[in-house]
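J.: starting from these lines, generate the structure:
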Amino acid sequence: MKQNNVDPEYIIFFDGICNLCNGFIDFVIKRDKAKKIFYSSLQSDISNKYINCANTQTNSSYTTIYLYKNGKVHDKSTAILMILKELSFGYRTLAGFFLLLPKVLRDSIYNFIARNRYRFFGKRDSCRLPNPEEKDQFL
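T.: Okay, here's the model as predicted:
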């Protein structure tokens, strides 16, 4: 795991025991060829440092993904779409289209999935551990 004091430009904070969230992280890792995105579970101490410093409310059990980008924290559907914008052209285009939709509509869909994520996709007994190739991307 990354131990230096570099402040990463992009950090995804995710529910470390959620199978859907872990699947999304695997999806992003495979497509982040530049390795510019870093990762941390919401259950870690470091997530509090970044999310609380950005004055973001974390009391919603429906927020399972946050994106820290350039000092600002995005949550829910906006976080997902901003992450996709950092990937290849096709994902940027798709994200750009969905960002045109009203946030209230996007977040309603997000909240439904987040509320039912364990029932639909299951959960792990413990947080995800990165493999040796991924460990430098995890905080």
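
J.: switch to C-alpha atoms for all contacts and neighbour counts from now on
T.: OK.

J.: any chance you could map the strands in this structure?
T.: If DSSP state E is used as the criterion, the strands of the chain fall at 10-14, 37-41, 65-69, 72-75.

J.: Throw these into JSON lines and include mean neighbour count and distance to residue 90, thanks.
T.: As requested, the strands of the chain are exported to JSON lines (neighbours: other CA atoms under 10 Å; distance: least, CA to CA, whole Å):
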{"stretch": "strand 10-14", "mean neighbour count": "24", "distance to residue 90": "20"}
{"stretch": "strand 37-41", "mean neighbour count": "23", "distance to residue 90": "18"}
{"stretch": "strand 65-69", "mean neighbour count": "24", "distance to residue 90": "20"}
{"stretch": "strand 72-75", "mean neighbour count": "20", "distance to residue 90": "21"}
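
J.: as a markdown table, the ones you listed with distance to residue 82 would be great.
T.: A markdown table is the format used below for those (distance: least, CA to CA, whole Å):
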| stretch | distance to residue 82 |
| --- | --- |
| strand 10-14 | 10 |
| strand 37-41 | 12 |
| strand 65-69 | 8 |
| strand 72-75 | 8 |
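
J.: to check against the first, give me the structure of this:
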Amino acid sequence: MTDEELARIDGRDGVGLAVHLELNSALLDGRPTDSRLTAGFNVNGTTTYAVVQNLAGVMDMIAVTLNVRSRPDGGDYIDVGLPSFVGFRQFGFRALAAQTDPLAPIAPSASYGQLLLNGTGAMTGHVYLWAQ
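T.: From the prediction side, this is the model:
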């Protein structure tokens, strides 16, 4: 959409979002892969990398809402409604490490661990955002 088209939209009932996210689904099929998410930090001339290895899985999130509402004092705020359903299938990362070579193998003894989520959940509530 162009800015002009977007400006003509009137979202009186807000916006509802549903997300189906698949990351590196080759891992879910059992195919070998070595994907990495890295961030480098230079301290005293040495660059160290935070490495997240094989971030993958499936996440479903339904009914996240986004509304602009008016405050009693005359200002506006953004109302983000939390999702009523979240589901995960093998969602997470297989290793987390800090090392000077971002492409070096992560030894099991050097990994800070892994995070894998499986299951479903429901949330209720809202997050409100406004300017001061």
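
J.: any idea what the TM-score comes out to?
T.: A TM-score of 0.20 describes the superposed chains when it is computed by TM-score structural alignment, normalised by the length of structure 2; 54 aligned residues with a CA RMSD of 5.6 Å.

J.: residue 67 of structure 2 contacts residue 76, doesn't it?
T.: No: applying CA atoms under 8 Å as the test, residue 67 of structure 2 and residue 76 come out as separate, 10.3 Å apart.

J.: quick one, helices of structure 1?
T.: Assigned helices in structure 1, in chain order: 19-31, 45-53, 76-85, 89-99, 103-115, 117-121 (criterion: DSSP state H).

J.: residue 39 of structure 1 is nearest to which of those?
T.: Ranking these by proximity to residue 39 of structure 1 (CA to CA) places helix 19-31 first, at 8.1 Å.

J.: for the closest one, packing partners?
T.: Counting contacts by 3 or more CA pairs under 8 Å, 6 or more residues apart in numbering; DSSP states H and E, helix 19-31 of structure 1 is packed against helix 117-121.

J.: mind listing what's buried along the helix it packs on?
T.: By 16 or more other CA atoms under 10 Å, the buried positions in helix 117-121 of structure 1 come out as residue 117.

J.: got the buried residues for the longest strand belonging to structure 2?
T.: If you go by DSSP E, structure 2 has its longest strand at strand 56-70. Neighbour-count burial for strand 56-70 of structure 2 flags 56-68 (criterion: 16+ other CA under 10 Å).

J.: packing partners for that strand?
T.: strand 15-23, strand 76-81, strand 85-93.

J.: would JSON lines of those with mean neighbour count and distance to residue 51 of structure 2 be doable?
T.: What follows is those, written out as JSON lines (neighbours: other CA under 10 Å; distance: least, CA to CA, whole Å):
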{"stretch": "strand 15-23", "mean neighbour count": "13", "distance to residue 51 of structure 2": "17"}
{"stretch": "strand 76-81", "mean neighbour count": "17", "distance to residue 51 of structure 2": "31"}
{"stretch": "strand 85-93", "mean neighbour count": "19", "distance to residue 51 of structure 2": "10"}
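
J.: how about these in TSV, adding distance to residue 41 of structure 2?
T.: Formatted as TSV, these follow (distance: least, CA to CA, whole Å):
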stretch	distance to residue 41 of structure 2
strand 15-23	25
strand 76-81	33
strand 85-93	21
